[in-house]
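J.: okay, here's the prediction I keep looking at, along with the sequence it came from:
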Amino acid sequence: MSEATLTDDIDLLRSQVSEVILPGEPAYDAARATWNLSVDQHPAVVVVTRSPEEVSAAVRFAELKNLGVAVQATGHGTKLPADNALLLITAMRGVRVDPETHTAWVGAGTKWKAVLEEAQKHGLAPLLGSSSDVGAVGFTLGGGMGWLARKYGLACDSVLSFEMVDITGRIMQLSPGSNPALFWAMRGGGGAGLGVVTSMEIQLYPVSTVYAGNLLYPPEMAHEVMARWAEWVQDVPEELTSAVVIMNFPPLPIVPPELQGKSFVMVRGCYCGDVGRGEELIDSWRAWRRPLMDFFHDMPFVQSDMISQDPVDPIPVGITGAWMREITHEAIDAIIRYTLPQGGPPTLLFAEIRHAGGAISRVGADEAAFSHRHHPFSLEMVGIIPTPEAHEHFLEHTEGLRAEIAPCLPGDVYINFLEGEEARRRTPSAFSNESYQRLKRLKAAMDPENTFRYGLDIPPLI
C-alpha cells in the first residue's frame, strides 16, 4: 500500500483514537519498540487506543486499508513482528477491585503491579506471574503460571469475563453465559487471533502474607540439589509452588556484588498457607545442607517480585521451554552441562524447572483452551541475545539440550515460555489436537482472512 493511500483517511482516524503515529514522525521509533530489544518491527502505522470504541475504530480502519492488525500492550510476548501492519497499542490502563466479591476489572495495557497493589489493600491477590511488570491481559491469554498456581490455578482459570473487539469492530462480552465458545478460546488460547481483548474481570484470592524466597547452593552441588528437589516436590502441599534453577548472574551493576558473575543452583518458591508450615518445609533443606545464601522469609505478597527478581528494563532476550513428564538423573546432567559455563561465557542466563500440578491439573478441556495440564514440570530457558548471531546460537544451544533430554519431554510446550518465530512454529504443540482444531474453526468463523495474524499461528480451518 502506498503512503498516499494509507494517509487518505488518516485525519478521520486521528479524530477517533488517542494517537496515530506514522513512519518518519518523531514518536515512531519509541511507539514501535517492544520490551524485548531483539525485536525490530516496522509497522505501517501505530495506533494508541484508550477505550474499546477506539480499538473498534482502529480495527475498522485496518480492514478498510487491507492492513493486518498486530496487538501490543506492554511489549512483552511479541510473536511475529508487525511489519507493514497496523500496530494497535492497547493503553486502557486501569483496575477496579471489588472487595466484597473478591473480583477485579482490569483494562488491557495494565501491568500486574497495579492490580496486585490495589488487591493487596484488601488482603487479596491476583494470579500474576513471576514479574508484576508484565501486562496482565497478555499474560492471562497465554495461560499464566505464577507463584500461586498449584493452589489456585492459572491466571486464565481466574477469568470471569472478557470484553473483546472483533474484526468488524463490534464490542463483545465473553463469559460462560455469553459467547461461551470465544470465552473458552481466550482462556489460555493466546488470544487465538480472534479479536482484541480490551478488558477482563478476574477472581481474586485471600492471600496477603506468604513464606517465599530462594536458597542458593554452589554450582558443584547442582546435581544433588536438583535430584533432591525432584523427589521432594512429590509430596509437598498445593500451597507450595516451587522451582529449581541454575542461574548464571551476569557481571552487571544491577546485580548485587556478592552475586555478580557467579553461578548457583537455587531452590525457590512461595508457600501461601500458614507461614509456620512454610518455614518447616524449607527448614528441611536447611537441615539437609546449609545454603550459601538464604533469602526465604515471610513477606507481604505485594513483594512477590523478590522471588524471581526478573529484569524490568528492556533487554534483548531469548526465551524457550518445554513441558517435562519426569526428571531423570541423565536429564539433570544435561541441563547442568548446557547451563553452567563450560570454559567461556554461558549461553543461558538460567534454566528453571517449575513444579506444576495441583489446581492447574483440575480444569477440564471444555473449560479452557489451555492444554497439557497433566504434565508435572515446565522447563524454561532464558538467554541474553544482543545480536542475530547470538540469537541463532541460543536457539541451536537450547534445541541441543531438548534433544538430549528428549526421553523426559512429551513434545508439548507452554506458550508463554516461547517468543518470536519459535512460538509460531510450535503453536500446535501448545494445545491438544482437539483444542487446536477447535481454535482453527473459531478462527475461520471470526477472522477468515487472518487479519489478526501476528500472534500465535492459528490459521482459519479451511
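T.: That came through, no problem. Numbers count the residues shown, from 1 in each chain.

J.: rest of the way, CA atoms for contacts and neighbours
T.: Will do.

J.: the stretch 51-200 of the chain: strands as residue ranges?
T.: Using DSSP state E, counting those that start in this stretch, the strands of the stretch 51-200 of the chain run over 69-72, 86-90, 95-98, 103-107, 159-165, 171-174, 196-203.

J.: okay, those strands in a markdown table with distance to E238 and mean neighbour count next?
T.: As requested, those are arranged in a markdown table below (distance: least, Cα to Cα, whole Å; neighbours: other Cα atoms under 10 Å):
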| stretch | distance to E238 | mean neighbour count |
| --- | --- | --- |
| strand 69-72 | 34 | 26 |
| strand 86-90 | 35 | 26 |
| strand 95-98 | 26 | 18 |
| strand 103-107 | 22 | 24 |
| strand 159-165 | 21 | 22 |
| strand 171-174 | 30 | 19 |
| strand 196-203 | 19 | 24 |
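
J.: of those strands, which is nearest P428?
T.: Taking Cα to Cα as the criterion, P428 comes closest to strand 69-72 out of these, the separation being 20.1 Å.

J.: helices or strands up against the closest one?
T.: Taking 3 or more Cα pairs under 8 Å, 6 or more residues apart in numbering; DSSP states H and E as contact, the helices and strands that strand 69-72 lies on are strand 86-90.

J.: what is the strand it packs on packed up against?
T.: The criterion is 3+ Cα pairs under 8 Å, 6+ apart, and the helices and strands that strand 86-90 contacts are strand 45-49, helix 52-64, strand 69-72.

J.: run the last query once more with 10 Å
T.: When contacts are defined as 3 or more Cα pairs under 10 Å, 6 or more residues apart in numbering; DSSP states H and E, strand 86-90 packs onto strand 19-21, helix 28-32, strand 45-49, helix 52-64, strand 69-72, strand 196-203.

J.: list the buried ones in the longest one?
T.: By that I understand helix 52-64. Neighbour-count burial for helix 52-64, counted by 16 or more other Cα atoms under 10 Å, picks out 52-63.

J.: A403 - that's part of a helix, no?
T.: Yes: under DSSP: H, G, I helix; E, B strand; the rest coil, A403 sits within a helix.

J.: what's the distance between it and E19?
T.: When Cα to Cα, to the nearest Å is the yardstick, A403 and E19 sit 47 Å from each other.

J.: before we go on, here's another structure to hold up against the first:
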Amino acid sequence: MHWTKPGDLDYDERRALFNAMVDKRPRLIAACENPGDVAQALERALADHLDVAVRAGGHSVAGMSTNDDGLVVDVRPMRSIEVDPRTRRAHVGAGVTWRELDAATQEHGLATTGGRVSSTGVAGFTLGGGSGWLERSYGLACDNLAGVDMVTADGREVHVDEEHHPELLWAMRGGGGNFGVVTALDLELHRVGPTVQAGLLAWPTTAAPEVARAYRDWAQDAPEELGSWLIMLTAPDEDWVPRELVGESISAVAMVWAGHPDDGADYVAALRALQPPLDLVEPMPYTEFQCILDDPPGNRHYWSADYHDRVTDDMLDVVVASATRTASELTQQILLPWGGQVARVPASRSPLAQRSARWVTHPFAVWEDPADDEANIAWVRRFRQDVAPYTTGGVYLNFIGAEGQDRVRDAFGPENHARLVEVKTAWDPDNVFRGNQNITPLVTA
C-alpha cells in the first residue's frame, strides 16, 4: 500500500478529481492494492478519527470521492480483469475504468452497460445505478451486477451474491457506496459488437425545434436495440465538424444500435431525412463509440437531472430555450429516453424507483473559469425550475451533485428507502461510509 500526505511530490496528482470545482485536501490517501490494504486503511481512519471517502474513477460531480482532512481509500491500483466468455461474466477490480473493461470484453464480442465517458470508474458507476448506451437492451449497469467483494467498516472481507447476503446485493444495485468498500465486481456480459452502427448526427440551431420533435417521435417508441441522446451544445473546432457549424449552437443525436449494424442503418434513415449537415453514423468498433463523448479532466462541472413520463411540445420548447442561453460554450443540454429493459427490472432486484419513467433530462454545465461558477450553476437551476411542471419527482443520483436528502429519498421512493436504511444499519451502523449520496442509518445504542 502506498500512503500519500500533503507535501508529498505526488499529493496533488493523487487528490485531483475529474471536476476541477472540487479542491479538497485529505490528510491521507491510501492507495490500496488488495482487500487487506483496505482493512488497514479503515483501521487507521478509526484510530485517528478521520472521515472516510472512497475513490475509484473520481467522476463524482459532487466530489464525493474525496474529503478535507480525512482519509481517502483509493482503489485505483486494483485493476485486474478476468473475462469468462463461456459464462459471459467478468470479474473486475474496483479500480478499473470503462475504457479498460470494454477493451477486455470486446476481445470476445461481449459488453455490458457502461459509462458514456470511458474514463469513468466501473465501481462507482455501477453501484450508483449505471446509465449507459446499452441500458434499453440490457438494463442499467447495476442490473448486471451479479456479485461483489467488499471490506466492511470493521475490516471484514465479505463476498456478496444471490446466495450470500442477497439483501445486501439488492441494496448495492443502485444504493451506492453506502455499505462498504467494494474491491471487485462480478458483471454479466452480453453479445455486443465488436462492430456496431453508431455515431453522431447534427443540425444547426435554427433546426432545433424541428429536430427535437422528430427525435422525440423517433426515440420514444424505438426498438430496444437503440441507445441514444439528444444533445444541444456548441460545435467544437474539430476536423470532423463542418466549418459552418464550428462555434455555433447545434442539436445533435448520438446513437448506437446494439443489434445487427444493418438494422441500425435502416432505423436511422428517418433522421437522415432531415438532412443533417453532420452525419457520422456508420459501422464502427463499439470501443470507439464508447469514447465519443469523452471530456478531458480539469474543467468545472455542475449537473442535475429529472425524470419525465412524457415529453410534450411545450416541454421541448423549454429544453430548446434553455439550450440557447447557456453560460458556457462547453455546456450540454441532454435529453435521453429510457424504457425497454430499464423499465422491466422489478423492485425485488434493485432499490431504484420510478423505473417506468420514459425520459430523463440532464442539464450538464461545463466551464473553465472559477469566475463563471455562479452563472453556470444558475443556468442549471433555472432549467430545473422551468421544466418542473413536466417532471415526475424521480431522479437518477449518478447524474446529480449534492442536492440534499430529499433528492436521495426521491431516487428510491419511501418503501425502498426504508429498506435501504435497514441494510445500512445492519452493515454500517456508525455511518463510516457517508461520503456518498448517503443512506443514514438508524440511531443505534
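T.: The structure has been received and is ready for your questions. All figures in this text were calculated on a predicted structure; none of them were measured in a lab.

J.: strands of the stretch 301-450 of the first structure, start to end?
T.: For the stretch 301-450 of the first structure, the strands identified by DSSP E, counting those that start in this stretch occupy 317-324, 350-355, 377-384, in order along the chain.

J.: which residue in the first structure occupies the aligned position of I400 of the second structure?
T.: Aligned by TM-score structural alignment, I400 of the second structure pairs with L418 of the first structure.

J.: isn't that match right up against L395?
T.: No: under the contact definition of Cα atoms under 10 Å, L418 of the first structure does not touch L395, with a separation of 11.2 Å.

J.: and those two? Which one has more around it.
T.: Neighbours were counted for L418 of the first structure and for L395 using other Cα atoms under 10 Å; L418 has more, 25 against 18.

J.: distance of the more buried one from I307 of the first structure?
T.: Where I307 of the first structure is concerned, L418 of the first structure sits at a distance of 21 Å (Cα to Cα).

J.: picking that back up, in a markdown table, list the helices and strands packed on strand 86-90 of the first structure along with distance to R289 of the first structure.
T.: Rendered in a markdown table, the data for those read as follows (distance: least, Cα to Cα, whole Å):
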| stretch | distance to R289 of the first structure |
| --- | --- |
| strand 19-21 | 57 |
| helix 28-32 | 49 |
| strand 45-49 | 53 |
| helix 52-64 | 55 |
| strand 69-72 | 46 |
| strand 196-203 | 39 |
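
J.: that older thread, now for L418 and L395 of the first structure: what residues contact both?
T.: When contacts are counted by Cα atoms under 10 Å, 6 or more residues apart in numbering, L418 of the first structure and L395 are jointly contacted by 318-320.

J.: before we move on, back to that, ok, the match of I400 of the second structure - contacts?
T.: Applying Cα under 10 Å, 6+ apart to L418 of the first structure gives the contacts 77-79, 318-322, 380-382, 424, 426-427, 430.

J.: picking up where we left off before, and the helices and strands packed on strand 86-90 of the first structure: which comes nearest A185 of the first structure?
T.: For those, distance to A185 of the first structure was read as Cα to Cα. The smallest value, 11.9 Å, belongs to strand 196-203.

J.: output the contacting helices and strands for the very next helix or strand once past that closest one.
T.: Next helix or strand after strand 196-203 of the first structure toward the C-terminus (DSSP states H and E): strand 209-217. For strand 209-217 of the first structure, the packing partners by 3+ Cα pairs under 10 Å, 6+ apart come out as strand 240-248, strand 263-271, helix 275-288, strand 293-294, strand 297-300, helix 305-308.

J.: out of the ones you listed, nearest to M221 of the first structure?
T.: In this view, these are compared for proximity to M221 of the first structure by Cα to Cα, and strand 263-271 is the closest at 7.3 Å.

J.: superposed on the second structure, what's the mean shift for the closest one?
T.: In this overlay with the second structure, the average offset of strand 263-271 of the first structure from its partner residues is 1.2 Å by mean Cα distance after the TM-score superposition for the first structure.

J.: equivalent range in the second structure for that strand?
T.: When strand 263-271 of the first structure is compared against the second structure (TM-score structural alignment), it corresponds to residues 249-257.

J.: likewise for stretch 49-67 of the first structure?
T.: For stretch 49-67 of the first structure, the matching stretch in the second structure spans residues 32-50, with TM-score structural alignment as the criterion.

J.: next one: stretch 97-110 of the first structure
T.: Using TM-score structural alignment, the partner range for stretch 97-110 of the first structure is residues 83-96.

J.: now do the same end-to-end measure for that stretch.
T.: Start to finish, the residues bounding stretch 83-96 of the second structure are 13 Å apart (Cα to Cα).

J.: how many residues are close by D274 of the first structure?
T.: 12.

J.: should've said H164 of the second structure
T.: By the other Cα under 10 Å criterion, the neighbourhood of H164 of the second structure contains 12 residues.

J.: and what of E100 of the first structure?
T.: Residues near E100 of the first structure, counting by other Cα under 10 Å, number 7.

J.: excluding its backbone neighbours, what's nearest the corresponding residue of the second structure for W35 of the first structure?
T.: Matched to the second structure by TM-score structural alignment, W35 of the first structure sits across from F18. When the adjacent residues along the chain are set aside, F18 of the second structure lies closest to P297, with 4.7 Å between them (Cα to Cα, 6 or more residues apart in numbering).

J.: aligned partner of W147 of the first structure in the second structure?
T.: Matched to the second structure by TM-score structural alignment, W147 of the first structure sits across from W133.

J.: surely that match and G227 touch.
T.: Yes: counting by Cα under 10 Å, G227 is a contact partner of W133 of the second structure at 4.8 Å.
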